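Trainee: Sequence and predicted model, in that order:
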Amino acid sequence: MAVNQSIAFVANTSWSIYKFRLYLIERLLRQGFAIYVLAPRDPYTEKFEHLIGLTYIELTHFHGKSISPLEDYLLYRELLSHYRTLKPRLIFHYTVKANLYGTRAAARAGIPSISVITGLGYTFSGEGWLQHAVRTAYRRQLQKSSEVWFLNSDDREFFITRGLVRPEKTFLLPGEGVDAAYFYPAPYQQRTEITFLLIGRLIRHKGIYEFVAAARSLQKQGLAVRCQLLGFFDDNNPVAIPRKEIEEWTARNLVTWLGHTDDVRPFIEQADCVVLPSYREGMPLSLLEGASMCKALIATDTAGCRAIVEEGVNGYLCREKDGADLAQKMVAYYHLPPMAKRQMGIEGRNQVLQHYTRERVVAIYLEKISILRGHE
């Protein structure tokens, strides 16, 4: 395999490679590219490291939650060493530390790279020293990227208006891509009890507390509803929801925690509406997967979510950090006639097919890779 046919993907977890980008990597392998994946080892590594044409390299100094300058420097040196040895023709970086230290290392090694901003997260919420430090670092390091990709226009505008990146370097990618055949259209079922499903990590910024407050409001109104949580505990996250609180909510029949799974389809199929009152997203896959399966959506009128939900067409938008407003939107969906509920799901599916399929995302990657290689 020629050197100029090699591409590296760098992320903070092997899980994110498996969950969001494995289909893209498999397509690139079929196209004849050699692929390097650099990420920490976790239970998902073994799901792709055996692929022919793919070389997995474990990153031992990538600690996503750490704010140690020494660990960050060691990560930069580790990445630089790998880049100089592997000499990939192009590198894709995902998440904050990969974008910062990976981009710096790629520039030092003389290799073009693309920074993909998959979401801003809690490191951009607020005006503390950490937020200031991250923005300053982004402003410095993104100058060295060939391009900077965003998953929604709000995040791109945030970076541009604050001088973190030049507009001509930016590109808008329509999400991570949905397999519309895998997330099949679920037949509409008219039920006497309506199920609202929230899929996501069990952290405060996913709007978990607002969802529980809304569930409590609907329960007090005597509505026949079930409110479900599907996702894993992110115990090391500074905004993690304590397990004890989830257990208390379940004991009081406010919500039901369904655990964590790699196959969310059966749970989406049994739900009526997918809810995500998140404070901010890149391009939430749970909403896209729900829409692909013809489910109505209720989400926050904020970055990432508002790009997917069209008010009154395929769902409703609620105010950020407002459990009462979320409850009102859930009640509005509850009282819709059956055919209106069904039509919302159909509209969501059509939107996915038009804008957010994996085929569309793969085509964009291939076109961009071709253009960037043509500029060498």
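Mentor: Sure thing, it's come through.

Trainee: Every contact and neighbour count from this point should use C-alpha atoms.
Mentor: Will do.

Trainee: What residues of stretch 57-65 count as buried?
Mentor: For stretch 57-65, the buried set under the neighbour-count rule, 16 or more other Cα atoms under 10 Å, comprises Ile57, Glu58, Leu59, His61, Phe62, His63, Gly64.

Trainee: is it true that the fifth one touches Tyr73?
Mentor: No: assessed by Cα atoms under 8 Å, Phe62 is found out of contact with Tyr73, at 10.3 Å.

Trainee: ok, and here's another one to check against it:
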Amino acid sequence: MKILVLANFGMGLYNFRKELLVALIKQNHEVYVSLPNDEYVPKLEDLGCKFIDTPVSRRGTNPLTDLKLLLNYKKITKSVKPDVVLTYTIKPNVYGGLACRLAKVPFIANITGLGTAVENGGLLQKITFALYKIALKKAKCVFFQNQENKELLIKKGIIKGNYNIIPGSGVNLNHYSLLDYPSDDTTNFLFISRVMKEKGIDQYLDAATYIRGKYSNTVFHIVGFCEGAYEDKLKEMHEKGIIKYHGKQNDVRVFQKKSHCTIHPTYYPEGMSNVLLESAASGRPIITTNKAGCREIVDNGINGFLVEQQNSQDLIDKIEKFIKLDYEEKKEMGLNGRRKVVKEFDRGIVITSYLKEIERVLIN
């Protein structure tokens, strides 16, 4: 059978869906991936995928650009003639869903998060909901990554058919294996994310400034691509020794190995945080926001702590609470996180859910 996958960038598809793509190829399906050309495309092709170069403006709101994407998806579905289409993220879900509906091609959507357009309300939210309602009406299945997203779209009358909750993208428990917990002569905190306001970078920097001033044996690391607005600030704080900024990295396990705790104070509308899943799988305690897509991964006080959104003082309090734990308590928190993801967030659960739905579509 021919399976077409619509995504908005290669890194996400390769890092979080690779195992599913491999499973489909092993079942002798032809797998086509439609996304913008980037450094991950050769890796996807090495898996056996057939690449279709498709420009996607991930955060743009230009209606002409979006119309062009819809027409591209319509052209691709006509050319490939897929038996089923898998869509990920907002624009592939919406415009890919519309293209599939027009072509009467079955598709399975994955709500990886509703995005800032929905979170911020207003006209853009209304437009987004209207597009979702049209696009997802004929979806064979809609996968949600958290309960809150599911309940909202049901409440708005957008989802009425077959839907399921899956544990985010899951986590590859072999790739993110349990790491030895480092000695605590120095306590290393780790922020892994795109450096942007909605990911809670301001709260992290506030906390780093206060905690470093009070506890000299702490280090605050930052790993991730930096948006322009924060470049000068990070450089200045790095030079002052308040933080250590490592830039974008291809393998975060190097930094998780020496980290004692991952801090993720995001208030971005996540589906399910991969940063937290990978950190917990590695045996690292986590401090994160009490928000959908994050709170599901934390049993408060057991494998980490929850903090209020955009509340620097609460974050500082929780970091101090963590610092005051003894070594064995910190280590046990990390082990509790590993146990939780093994039980609830194994990527195999996600793959099984997809294979089951794809089989149901192909049989019918």
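Mentor: Yep, that arrived. Since we're looking at a predicted model, the values are computed, not measured.

Trainee: tm score of chain vs chain?
Mentor: The TM-score (TM-score structural alignment, normalised by the length of the second structure) is 0.96; 363 aligned residues with a Cα RMSD of 1.5 Å.

Trainee: on that earlier part again, okay if I get the buried residues of stretch 57-65 of the first structure as TSV plus distance to Gly290 of the first structure?
Mentor: Converted to TSV, the buried residues of stretch 57-65 of the first structure look like this (distance: Cα to Cα, whole Å):
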residue	distance to Gly290 of the first structure
Ile57	34
Glu58	33
Leu59	33
His61	36
Phe62	32
His63	31
Gly64	29
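
Trainee: which of the residues you listed lies closest to Arg77 of the first structure?
Mentor: Proximity to Arg77 of the first structure was ranked across the buried residues of stretch 57-65 of the first structure by Cα to Cα; first place goes to His61, at 9.3 Å.

Trainee: Cys294 of the first structure: how many residues sit nearby?
Mentor: Cys294 of the first structure is flanked by 31 other residues according to other Cα atoms under 10 Å.

Trainee: Just give me the match in the second structure for it.
Mentor: In the second structure, the residue matched to Cys294 of the first structure (TM-score structural alignment) is Gly283.

Trainee: That match is in what secondary structure piece?
Mentor: Applying DSSP states H and E as the criterion places Gly283 of the second structure outside every helix and strand.

Trainee: Tell me, how many residues neighbour the residue lying closest to it once chain neighbours are set aside?
Mentor: Spatially, and ignoring its direct neighbours in sequence, Gly283 of the second structure is nearest to Gly334 (4.1 Å; Cα to Cα, 6 or more residues apart in numbering). Using other Cα under 10 Å, Gly334 of the second structure has 29 other residues around it.

Trainee: Looks to me like Gly334 of the second structure is in a helix.
Mentor: Yes: using DSSP: H, G, I helix; E, B strand; the rest coil, the assignment for Gly334 of the second structure is a helix.

Trainee: which residues does the counterpart of it in the first structure contact?
Mentor: In the first structure, the residue paired with Gly334 of the second structure is Gly345, using TM-score structural alignment. Contacts for Gly345 of the first structure (Cα atoms under 8 Å, 6 or more residues apart in numbering) come out as Ala291, Met293, Cys294, Lys295, Ala296, Asn314.

Trainee: Tell me the secondary structure at the spatially most distant residue from the centre of the first structure.
Mentor: In terms of distance from the mean C-alpha position of the first structure, Gly222 ranks first, at 34.6 Å (Cα atoms, centre = their mean). Recorded secondary structure, Gly222 of the first structure: coil (three-state DSSP).

Trainee: To which residue of the second structure is it aligned?
Mentor: Using TM-score structural alignment as the criterion, Gly222 of the first structure maps onto Tyr215 of the second structure.

Trainee: related to what we said a few turns ago, most widely separated two among the buried residues of stretch 57-65 of the first structure?
Mentor: Taking Cα to Cα, the two most distant members of those are Ile57 and Gly64; they sit 16.9 Å apart.

Trainee: Show me which of the buried residues of stretch 57-65 of the first structure is closest to Leu197 of the first structure.
Mentor: The closest of the buried residues of stretch 57-65 of the first structure, once distances to Leu197 of the first structure are taken by Cα to Cα, is Gly64, at 28.3 Å.

Trainee: which residue in the second structure lines up with the closest one?
Mentor: Aligned partner of Gly64 of the first structure by TM-score structural alignment: Arg58.

Trainee: Leaving out the residues flanking it, which one is nearest to that match?
Mentor: The spatial neighbour of Arg58 of the second structure that comes closest, neighbours along the chain excluded (Cα to Cα, 6+ apart), is Asn8 at 6.6 Å.

Trainee: coming back round to it: which of the helices or strands spans the match of Gly64 of the first structure?
Mentor: Per DSSP H and E, Arg58 of the second structure falls between elements, in no helix or strand.

Trainee: Quick check, it in contact with Tyr88.
Mentor: No: under the criterion of Cα under 8 Å, Arg58 of the second structure makes no contact with Tyr88, lying 11.8 Å away.

Trainee: any common contacting residues for these two?
Mentor: Asn8.

Trainee: and the match of Gly334 of the second structure, how far is that from Glu281 of the first structure?
Mentor: 21 Å (Cα to Cα, to the nearest Å).

Trainee: which residues touch Met293 of the first structure?
Mentor: By Cα under 8 Å, 6+ apart, Met293 of the first structure lies in contact with Phe183, Tyr184, Pro185, Ala186, Ile268, Glu269, Gly345, Arg349.
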